[in-house]
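# Predicted model and sequence follow; I will ask about them next.
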Amino acid sequence: MAVLLLVLLLALLFAGLGFVVKVLWWVAIVVLVIWILGFVFRSADSAGTRGRWYRW
C-alpha cells in the first residue's frame, strides 16, 4: 500500500512539474517578445542618438 501511495505521489509531482515547465516556457516567450519589441521601439534621446530602453 505504501508503495502504491509513493508511486501516485510521484506521478502527481511529475504531472505538476510538467505543467509548471509548460507555463514557464510561455512566460519566457512573452518576456522574449517584450525584450525584442523594446529594441525595435526604443526612443531617441535629446542628442539624437538612440538610447537604452532599460535602466541597467
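Received the coordinates, thanks.
# C-alpha only now, for contacts and for neighbours.
Fine.
# Find the residue at the geometric middle of the protein.
Residue closest to the average C-alpha location in the chain (CA atoms, centre = their mean): Ala28, at 2.5 Å.
# how near is Val33 to Phe14?
From Val33 over to Phe14 the distance is 29 Å, taken as CA to CA, to the nearest Å.
# Included below, for side-by-side comparison, is a second structure:
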Amino acid sequence: MLIKIIGAIIVIWLAFTVIGFVFKAIGALLIVAAVATVGVAAYGAIKGKSHRQIR
C-alpha cells in the first residue's frame, strides 16, 4: 500500500513537472513572437511604404 502511495506521488510530481515545462516553453515562445512582431512592424514603419495607393 505504501508503495502505491509513493508511486502515485511520483507520477503526480512528474505530471506537474511536465506541465510546468510546457507552460514555461509556451511563455518563452510568446515573448519571442511578440519581439518578432514588434520588429516586423518597426521595419515596415521605417521602410515607409506609405506612398502606395489602395485600388
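That came through fine. Bear in mind that the values here come from a model prediction, so they are computed numbers and not experimental data.
# before we move on, back to that, tell me the spacing between the residue nearest to the centre of structure 1 and Met1 of structure 1.
In this view, Ala28 of structure 1 and Met1 of structure 1 are 41 Å apart by CA to CA.
# Also Val31 of structure 1?
For Val31 of structure 1, the distance to Met1 of structure 1 equals 45 Å [CA to CA].
# more neighbours, the two?
Set Val31 of structure 1 next to Met1 and count neighbours by other CA atoms under 10 Å: Val31 wins out with 12 against 6.
# That one maps to what in structure 2?
Aligned by TM-score structural alignment, Val31 of structure 1 pairs with Ala33 of structure 2.
# Over to Leu9 of structure 1?
Using TM-score structural alignment, Leu9 of structure 1 sits opposite Val11 in structure 2.
# ok so, going back, which secondary structure element contains the match of Val31 of structure 1?
helix 2-47 (DSSP states H and E).
# so how far is that helix from its chain's centroid?
Distance of helix 2-47 of structure 2 from the chain centroid (CA atoms, centre = their mean, to the nearest Å) equals 5 Å.
# same thing with stretch 30-49 of structure 2?
With CA atoms, centre = their mean, you get 18 Å for stretch 30-49 of structure 2.
# How about stretch 39-51 of structure 2?
Remark: stretch 39-51 of structure 2 is offset 26 Å from the chain centroid, using CA atoms, centre = their mean.
# In it, which residues are buried?
Residues of stretch 39-51 of structure 2 include none that count as buried (16 or more other CA atoms under 10 Å).
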